[in-house]
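J.: Structure of the sequence below:
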Amino acid sequence: MTRIAYICMDRGVPVWGRTGSSIHVQEVIRAFRALGADVELFAASADDDPPRDLAAVPVHCVPVAQEGPRAARERSAVAANRDLRAALEDEQPFDLVYERYSLWSFAGMDFAREAGISGVLEVNAPLIDQQAEYRGLVDRQGADRIAAQVFGASRVLVALSSAIADYLGRYRGTRGRVEIIPDGVNPDRFRLDCKPALPAAHRWSVGFVGSLKPWHGLGTLVDACARLHQVHPDTRLVVVGDGPERPRLAAQAADLGVSDAVLLTGSVPPHEVPGLLASMNAAVAPYPNLPTFYFSPLKIFEYMAAGLPVVASRIGQIPEVIRDGVHGLLCAPGDAAAVAAALCRLKEDPDLGARLGRAARAHVVQHYTWNHVASRILHLAGVASYPDRALPAESLSS
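T.: Okay, here's the model as predicted:
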């Protein structure tokens, strides 16, 4: 049996949490196990209870300071590499070390290289730039040095999008080792016969699932749904998730006179998301026109697996996954009028919505499941004779 050490040393990604990042960790582990691998988890944040089907996964907690001055927290994260290395040595042998890249972690890839086993590093974002812009970064030079070290030590670098692949290409020695593997979905979580969690109340529901962050374009969504509501008063917006933008969204809805047509559910556990999606008639990913769009949006794949017609911004990876008019409707980023028009189309033409939803689910089931993702990772790592589950060509080139 293939033994995999899965590492997540980012305190901002609680491995048993509710965010998209946490779900990503859980689904990759779940898919590795479904393919017959034995997975041990090494994590900085594993405080919550695991999902029942992952309760048997051994978890090795590696403490990292989460309070105090930022510089002290950065030093604590670097020092945690000693504890991570010791934990890996105690639990070896492994056939593969698979790590979700975090700013200060390098012990996993160094351990894999020195042990002569495969080390695969999954890079989800240009973390140095992101940390500096949104949270603050004291030792940027140290973060750059560790990034070069860990990128150089890995056998394979998994980039979730072409923008991340381009970012990795800025580092010496990465050429030829970067593979683009987008996010995936577990179709079994989003069964078409799932019972809706919300009463229909004779309303046609537009939905969003995700954290309420500025880069998700939620102001555009509220504006678009207010326009839709003017034409079709029997519509509502259901926003599933929480975050710093929630007060602003509530205030915007009040200013536009649509508070009664906007439901903000707050954070919900992952097992409640399928029922909430089943309560929606269409789902939206209204990203603004960001200068660098590096996301592989998990919400897109979940909307599609739920059989929903999707309205999304034509930006980054999204047009590679959603073919306009075939799997969903694409709009210019940040264009509330275009989003409203697309939603009106779907409201007024139920057959169009049904056709797009069926095609969307069939597309992700064929090409974008977590089992596809895990099979490809194991094939690239060369740890066993797993098939190379090919993804669409435009999603693989780096």
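J.: Going by C-alpha atoms from here, please, whenever you check contacts or count neighbours.
T.: Fine.
J.: L329: how many residues sit nearby?
T.: By other Cα atoms under 10 Å, 24 other residues sit near L329.
J.: swap in Y287?
T.: 25.
J.: G152 now?
T.: 18.
J.: residues in contact with the host helix or strand of I7?
T.: Under the criterion of DSSP states H and E, I7 resides in strand 3-8. By Cα atoms under 8 Å, 6 or more residues apart in numbering, the surrounding residues in contact with strand 3-8 are 15, 29, 37-44, 88, 93-102, 108.
J.: Here is the second sequence; please produce its structure so I can put it next to the first one:
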Amino acid sequence: MNKRTAIFIVPRASTEWKGNEAGWITASGWAAAGEELWDNAVVTTTDGVFKPSESRLFPISEGNKSISPNSLKQNIRKLIPEFFITAYKDWRLKNSKPAKWPIEDQENNAEVVLVWERHDLFSGPGRRLANKHKVPLVTSVEALAVWEAEKWGVKRPFWGKWLEDKFEVKALNESDLICCVSEELKDKVVSLGVSPKKVIVTPNRVDSSLFNPYVNGTNITKEYKLTGKKVIGWIGSFRDFHGIDHIVEAFNLIEKEHPEAILMLIGDGNQMREIQDLIQLRKLENKVILTGKQKFTEIPQFVSIFDIALVSARTAEGFHYSPLKLREYKATGKAVIAPRAGELPKLFRDGEDLLLYDTGNIKDLAKQMEKLLMDADLKTKLEENSKEWFEKEGAWIHELKRVCDILKIQH
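T.: Take a look at the predicted model:
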């Protein structure tokens, strides 16, 4: 019997999407689930074919250097109308897609059972490969490119609708099954004229080979001298929409009453200097740990030492995504605090699965932190419910099996 495999396509180069590592993490998570189901899976990009364990570490970069803005480059950009810059980026992205991808030149002796592709403004070879192997094409949609860009203020005054129809909608209509991370995104996809019969919601899950309740972070505790401390932790990119300053301000409201509490912020980004200045202003240098960016494969060890794990957002407006870090926290058996935003109040029970705070309300966030610092029974209940969630539905393999059942693929 031939070995079976699945192809997972990310229509970018392995060096791209810096600052958006979640895209790579999601794709490698789906692929790792495929590897678990069929003992084989590959992740293909514009510049190569990789194992899921390799793609976890994308984008390939020069290491963990702090991200700092280039002032000369920023000043030059200010002189150029923004829509010219956007048009150039679109043109460059379109031309970055090879006519023939590396995987199309690679011989594959295994039986391909599924082709999965991450949605992008310009798609990859998903439909061609699915036709070649006579298998279904699944498209995973974490965001619609033109629509999401408009939400962030990116304007395409003459060509946005044309790009959406000519490339995004066309690719979606060619797919056999479309997996959206949220109901809001599903509704938007359907509003573009895509058949609702082939659109489902697959919220973000985790790679269970990395994130699970049995991860041990003793080495992290020793390295940062955290024995006897209660760690309130957050992981992500230092970008405005996360409202990291709200986390620091909330911690500032409660830290004097809880001398054992430490705030640990893991990541990097263009707001790092702003956050460093705020920490200094509030005289929290000895209570807040900034670790910088860490390898994704080492993140589970950091999460494992959290007593309280935070998801944050500056505002609930336009909150259409499915926070990956929330699932990673829960999979590691943590008590989580998250914003009352998007679908989170529908998906998770406040006080049972996690604690919700009013998005943008610093005092309410501080209140939830203090609640978990003082109520050991509540913290334990949330931790146990996180572990139960992980076992029942928290891993990518749960979603991949559901996809296979819908498409009648043997697994």
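J.: Restricted to strands, list the contacts of strand 3-8 of the first structure.
T.: D38, V39, E40, L41, F42, A43, L96, V97, Y98, E99, R100 (DSSP state E).
J.: Which residues are in contact with the fourth one?
T.: So that's L41 of the first structure. A5, Y6, I7, C8, V57, P58, V59, H60.
J.: what helices or strands is the longest helix anywhere in the first structure leaning on?
T.: Secondary structure of the first structure read by DSSP state H shows that its longest helix is helix 70-91. Helices and strands touching helix 70-91 of the first structure, by 3 or more Cα pairs under 8 Å, 6 or more residues apart in numbering; DSSP states H and E, are helix 107-115.
J.: Trace T359 of the second structure over to the first structure, please.
T.: Matched by TM-score structural alignment, T359 of the second structure corresponds to P333 in the first structure.
J.: Three-state assignment for that match, please.
T.: coil (DSSP: H, G, I helix; E, B strand; the rest coil).
J.: and it, how far is that from Y368 of the first structure?
T.: 24 Å (Cα to Cα, to the nearest Å).
J.: which residues in the stretch 301-411 of the second structure form helices?
T.: 324-331, 344-347, 362-374, 376-393, 396-407 (DSSP state H, counting those that start in this stretch).
J.: The third one vs the first structure - mean distance after superposition?
T.: Between helix 362-374 of the second structure and the aligned residues of the first structure, the post-superposition mean distance stands at 1.0 Å (mean Cα distance after the TM-score superposition for the first structure).
J.: what's that helix in contact with?
T.: 230, 246-247, 249-251, 253-254, 258, 308, 337, 355-358, 378-379.
J.: buried subset of those?
T.: Among the contacts of helix 362-374 of the second structure, those classed as buried by neighbour count (16 or more other Cα atoms under 10 Å) are 230, 246-247, 249-251, 254, 308, 337, 355-358, 378-379.
J.: just checking, which of these belong to strands?
T.: Among those, the members falling in strands (DSSP E) are K230, I308, I337, L355, L356, Y357.
J.: Aligned to the third one, what sits in the first structure?
T.: With the correspondence set by TM-score structural alignment, I337 of the second structure lines up against V311 in the first structure.
J.: That match: what's it in contact with?
T.: Contacts of V311 of the first structure (Cα under 8 Å, 6+ apart): A282, A283, V284, A285, P286, G328, L329, L330, C331, V339, A342, L343.
J.: Would you mind measuring from it to F301 of the first structure?
T.: If you go by Cα to Cα, the gap between V311 of the first structure and F301 of the first structure works out to 12 Å.
J.: cool, W370 of the first structure as well?
T.: Note on W370 of the first structure: its distance to F301 of the first structure, by Cα to Cα, is 10 Å.
J.: okay, and the common contacts of the two?
T.: D183, G184, V185.
J.: and those residues as TSV, adding distance to D193 of the first structure, secondary structure and neighbour count?
T.: Listed next are those as TSV, based on distance: Cα to Cα, whole Å; DSSP: H, G, I helix; E, B strand; the rest coil; neighbours: other Cα atoms under 10 Å:
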residue	distance to D193 of the first structure	secondary structure	neighbour count
D183	24	coil	23
G184	21	coil	27
V185	17	strand	28
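J.: so which of the contacts of L41 of the first structure hold up in the second structure?
T.: Contacts from the contacts of L41 of the first structure that recur in the second structure, judged by both residues aligned by TM-score structural alignment, their matches' Cα atoms under 8 Å, are A5, Y6, I7, C8.
J.: aligned partner of the second one in the second structure?
T.: By that I understand Y6 of the first structure. Under the alignment (TM-score structural alignment), Y6 of the first structure maps onto F8.
J.: ok, that match to T218 of the second structure distance?
T.: 34 Å.
J.: Who has more neighbours out of these two?
T.: Shown here are F8 of the second structure and T218; by other Cα under 10 Å, F8 has more neighbours (28 against 14).
J.: Roughly how far does the more buried one sit from C179 of the second structure?
T.: Taking Cα to Cα, one finds F8 of the second structure at 14 Å from C179 of the second structure.
J.: In the first structure, what residue corresponds to F296 of the second structure?
T.: In the first structure, F296 of the second structure lands on P270 (TM-score structural alignment).
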